[in-house]
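Peer 1: sequence-free structure coming up:
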């Protein structure tokens, strides 16, 4: 029995356990739930906890016991990595708190059942974070099914066709890539939860895997999952496809009366039914009926997002529905809605257990040639990223051992672990950075932070860069190489050729946060070089292509899924493309050449392709015709300005920036580049053969995943 201790005028106090990406969605849902107050966040990372706490004006904790003992919260949203959920849920429940646990709620059906049992014994609510069932459209689907409007359902298809970029581009240290079954544990709950809620317990009959992709330093991971199941007399197919495909996340019910299709990613429900009209009118009326439904869904969803300034997106609504059900059960003392109840969550995880049991035994992970312990002399911050992975392997190929700063103990270098050391360090902690610098001669800072405000950029990017540089100088390293960005240049004028001597301009306040922050980092590092002798070299990579790089590269345009892109500008001028392996070579040359000290280098390849040339080559070589549209940069600027005004004046959000029209034009890379300086000083030779470039940038890059 759930104990209700809340009066109607007493708000339920909520706290977040975990301050990662998904915590923001939970925070927004809590704030949108009447009678609920967001009061605190707890994360082991002080920086992460403080950043989220500052955003929402709440208390920050780094120790769960202190949060619980403070008795500031009644309910806890657990949004930490999946392996921690079981233990954290027990701790919170037994301390008298209600819990909402992000999916997967645990790593097995047995663990999930244990959480529900503990919640029952404690008289507390345990809700599973199966958020997509919280959308308004799903409620309408269930209502129509229960009303008999779909008839008796013979079969169902539940689909997740949505690209999973980390499978091909990293970062590879994520939990979901650690083991092959983790992908099903991470995404499977979305699909299995729909099936269980609609039809009851599942019997898993078959599992097939497809489209394997190589994980650097590891084995392969499947990108396609097809699971056949049944619930009573309903045949169910669950499809997971993670390659670069059009977004289709849907529930399709085939009934005796109608076929219902619910697009849960966009909250669109349509029901296709026969009508009793004559043979001539029937096709027309049937399609007009579908057209009318699509029109209604488009108008409702568009209006909803417009008047809420996109705060009521389908994804946001899904969390709001989940949050509403959770807190309604807490306040009323009545059982939680079955969609999110621990009993259903147990059935979901038991079905996933059964599917995992049908997986083939995974191949053994590659092992290094020897058991030698690395003796690193090169430190790479950002070494698990796109550029960092190639740079790490290039240094190992040259006979150097490398230390890579990493959040985890596994990464894309297991096959060369005798030459690569993964090292965990807090970039804000001078003592930990000093330890990371021990024995190091060359330091690369490839890291970046993506911040929404200038104050956040100063704290998370600029200040951290200074701290890293100070630690490197104190350790007496011979070379400190920082990767800035060509985005810091004003590239809006096609008549101005960009050279390193040009600089960025004195006033960067009208630039986007990323470009401005990188420029500020460069300025402060150069000051340290002039005043204190920091052995600095700055690299500014162009638009980097190659194996492990994304199809949806935002340096080219604004993407609308894998199949459509709006280019920055008309797309006819030459872009500063460069191969990733050439970037790695340039970064190594900067460390080896003393003439590079104190200089900046634009690592831009030979002028070869425009944006439209690039997409034409993808079509010719891969058979994929991506819909390419020119982008009016003035229209982009005007639209962004309106959004900036509304966010500032209506939503009262502070710290935002509104980049200038010149900044928007710079995104098109109108200005050509002169890459003669790195050639002259470093002896750098980027790929100049067009066909070889395209082979490496497209054919070998696995852009589509298959």
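Peer 2: The structure has been received and is ready for your questions. Computed from a predicted structure; not experimentally measured. Residues are numbered from 1 along each chain as shown.

Peer 1: hey, let's count contacts and neighbours off CA atoms from now on
Peer 2: Noted.

Peer 1: how many neighbours does residue 360 have?
Peer 2: Applying other CA atoms under 10 Å, we find 10 residues neighbouring residue 360.

Peer 1: Can you tell me how far it is from residue 296?
Peer 2: 45 Å (CA to CA, to the nearest Å).

Peer 1: list the helices and strands the lengthiest helix in the chain packs on?
Peer 2: Assignment by DSSP state H gives helix 281-307 as the longest helix of the chain. Counting by 3 or more CA pairs under 8 Å, 6 or more residues apart in numbering; DSSP states H and E, the packing neighbours recorded for helix 281-307 are strand 268-273.

Peer 1: starting at the chain centroid, how far to the strand it packs on?
Peer 2: 31 Å (CA atoms, centre = their mean, to the nearest Å).

Peer 1: for stretch 689-698, same thing?
Peer 2: That offset, for stretch 689-698, works out to 28 Å (CA atoms, centre = their mean).

Peer 1: Same question for stretch 126-141.
Peer 2: The answer for stretch 126-141 is 22 Å, by CA atoms, centre = their mean.

Peer 1: what does stretch 407-427 give?
Peer 2: 21 Å.

Peer 1: any idea which element residue 629 lies in?
Peer 2: Taking DSSP states H and E as the definition, residue 629 sits inside strand 627-631.

Peer 1: Not counting that strand itself, show me its contacts.
Peer 2: Strand 627-631 is contacted from outside by 557, 563, 564, 565, 566, 567, 568, 569, 570, 571, 612, 615, using CA atoms under 8 Å, 6 or more residues apart in numbering.

Peer 1: mind redoing it with 6 Å?
Peer 2: 563, 564, 565, 566, 567, 568, 569, 570 (CA atoms under 6 Å, 6 or more residues apart in numbering).

Peer 1: Please apply the same query to stretch 90-108.
Peer 2: Contacts for stretch 90-108 (CA under 6 Å, 6+ apart): 74-79, 85-86, 112, 124-129, 186, 349.

Peer 1: In that stretch, which residues are buried?
Peer 2: Under the neighbour-count criterion of 16 or more other CA atoms under 10 Å, stretch 90-108 has 90-93, 96-108 buried.

Peer 1: okay, now the one to match up with it:
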């Protein structure tokens, strides 16, 4: 019989994999079981990490003999997910935030008091390696007494950049603080102590949907138990800074959490000019040494010669390790319910200072359209919002199905638009959404996955199911919006037309392009075998208002400032404005010649990668740089990574030079059939393209 503590994970999303991996490195514990409302996701986690079992219900899990439960569900489900285990008297570790209100924290406290349950919170930034070094340096006394703490938290936000405003963190002003600000605040409270008083200078909110404001930036001054502190909070930043500076009587300590670097500013025994030089040299040596250590550890960890050692993972592992060590040594964790509840309280006080959105103009009533109903699947995104607007402009009624239906753009509140929640991979959802509609536009790609089989199931199988449901429901026409990624575009001497078939060698392409090619081929096979009217739309590099101008068609961006091109960056690229893309999609709904045909959607203004980035740099006033490369060089680098992973036993797909050639978009693309069949007239004026593709981003806020 094992004496290890049995750990149960509730929630099997991405963070669960990090918990499971960290638990492998912590002595005295074992992954006992998993519960998730999606049984397939739970099964996948169990298979990957060797957990004992999958539980069918949360009640079954709460009745099990698990010793400790990690609650890893979304924040608004923390209370309901944790309560059965707290009531059962188990030890519970909640992901941050511990709750979404002080009232929820009190409910947890009351329930724990009655059952004897122990509650901890995973605040992983408290165990960030650079922060731990800073804390140890201050505790040693070599810098003297700490007097003041300053924190700059300027970070990008993937969901914000992708305009995924349906995410929980955007639903009300407090949520962005509970999701993001608790990270730096956890370190502030850990080092400076409990907050006695605070004041907030909030910046103006940004309206992300009608009546919904995003408060993504503020400054907060805090009078804490051990020292005063000031924090700059900004999510959606272009340059990442996550840095704590502590001013002491005899030096300064600086920790950079994301770069995983710590250094100090200290004095020497020498006169001021010499001291300035020696101190600067010592600080520089610290920064140089730590920067090299980060690079060295990354290379060694990638080669599987040592465990994973990036700052995020080490912080997570340190948090879980401390939790179990403190349970064993003192019966309760230091980062407990009280600590987490104070963070929630501080966030509530900050949110109370946020400014409301200014009153908007009363919308002018407009008549509802009376035309044919068009169902748009996955229609709340970038292309979808413009497509819905174009459909309304043509007098169509629109029903939009999407997984997320919160904080949508104004177009989705217009008369004639019906919103239904659903998943394109769920047949019942599709049948409900499509019922009674003569036309369907499929913009949903089905999602991603951990491997190609999962991606194929999400993207290819979902497209086929949409077609089958449409056919069974008597839909008159289905317009499927794919991508030119389904084509091989690496031959500069080839001209691609609407008749060009999907890449005949999809196995040599990256997972996304491979799935797109297979989906296009599967849909054309259905049309040819059954006669069901399907139209394929293959947009190029779609740009315009509502998406980032940093398009992956240019190359890959390790950060927004530098773009490493797929080639030398001198060939014309297949750009298309989102408005032009939407107009072609809408035209394909009723164009007589469209069924059974594929249309490439590329505009007539086609700047090269170098030209586009240089123009964008001038327009938005940022020093953007294009770094030319070669497909051969990129392929050799990818092959080197692949060989290291294979040697260390990791089963990963081999990279193909052919895929990198296609990403360079060298082939000429002919859109004459779209212009002829659909009456399509994309923008041909360079100044108009510049205005709609680039100038629209000048002076934009971070949202």
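Peer 2: The structure has been received and is ready for your questions. For clarity, every value in this text was computed on a predicted model and none was experimentally measured.

Peer 1: Superpose the two chains and report the TM-score.
Peer 2: The TM-score (TM-score structural alignment, normalised by the length of structure 2) is 0.92; 694 aligned residues with a CA RMSD of 2.6 Å.

Peer 1: Now the strand holding residue 629 of structure 1 on structure 2. Mean distance?
Peer 2: Here the mean offset of strand 627-631 of structure 1 against structure 2 after fitting is 2.4 Å, by mean CA distance after the TM-score superposition for structure 1.

Peer 1: which residues in structure 2 does stretch 478-493 of structure 1 align to?
Peer 2: Under TM-score structural alignment, stretch 478-493 of structure 1 corresponds to residues 476-491 of structure 2.

Peer 1: Could you do stretch 146-160 of structure 1 as well?
Peer 2: Taking TM-score structural alignment, stretch 146-160 of structure 1 hits residues 139-153 over in structure 2.

Peer 1: which other residues reach the match of stretch 478-493 of structure 1?
Peer 2: 438-443, 502-503, 513, 516-517, 533-540, 661-662, 665-667.

Peer 1: Among those residues, which lie within helices?
Peer 2: 513, 516, 517, 661, 662.

Peer 1: What distance do you get for the aligned partner of residue 431 of structure 2 in structure 1 to residue 401 of structure 1?
Peer 2: Aligned against structure 1 by TM-score structural alignment, residue 431 of structure 2 finds its counterpart in residue 434. Distance, residue 434 of structure 1 to residue 401 of structure 1, using CA to CA: 18 Å.

Peer 1: Who has more neighbours out of those two?
Peer 2: Legend: neighbour count by other CA under 10 Å for residue 434 of structure 1 and residue 401, higher for residue 401 (25 against 17).

Peer 1: which position in structure 2 aligns with the more buried one?
Peer 2: Per TM-score structural alignment, residue 401 of structure 1 is aligned with residue 397.

Peer 1: Please verify my assumption that that match contacts residue 373.
Peer 2: Yes - using CA atoms under 6 Å, residue 397 of structure 2 makes contact with residue 373 at a distance of 4.6 Å.

Peer 1: where exactly do the helices run in the stretch 151-300 of structure 2?
Peer 2: 158-161, 173-176, 182-192, 272-302 (DSSP state H, counting those that start in this stretch).

Peer 1: Reformat the ones you listed as a markdown table; add mean neighbour count and distance to residue 33 of structure 2.
Peer 2: Compiled in a markdown table, the helices of the stretch 151-300 of structure 2 are given as follows (neighbours: other CA atoms under 10 Å; distance: least, CA to CA, whole Å):
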| stretch | mean neighbour count | distance to residue 33 of structure 2 |
| --- | --- | --- |
| helix 158-161 | 15 | 30 |
| helix 173-176 | 23 | 30 |
| helix 182-192 | 22 | 28 |
| helix 272-302 | 14 | 28 |
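
Peer 1: Nearest to residue 526 of structure 2, out of those?
Peer 2: helix 158-161 (35.4 Å; CA to CA).

Peer 1: mean offset of that closest one relative to structure 1 (after superposition)
Peer 2: Mean for helix 158-161 of structure 2 is 3.9 Å (mean CA distance after the TM-score superposition for structure 1).

Peer 1: Could you tell me which other helices and strands that helix packs against?
Peer 2: If you count contacts as 3 or more CA pairs under 6 Å, 6 or more residues apart in numbering; DSSP states H and E, helix 158-161 of structure 2 packs onto no helix or strand.

Peer 1: And residue 628 of structure 1, what's its match in structure 2?
Peer 2: In structure 2, residue 628 of structure 1 lands on residue 626 (TM-score structural alignment).

Peer 1: how many neighbours does that match have?
Peer 2: Counted with other CA under 10 Å, residue 626 of structure 2 comes out at 21.

Peer 1: just residue 639 of structure 1 next, same as before
Peer 2: 11.

Peer 1: so where does the aligned partner of it in structure 2 fall, helix or strand?
Peer 2: Matched to structure 2 by TM-score structural alignment, residue 639 of structure 1 sits across from residue 637. For residue 637 of structure 2, the host element (DSSP H and E) is helix 631-647.
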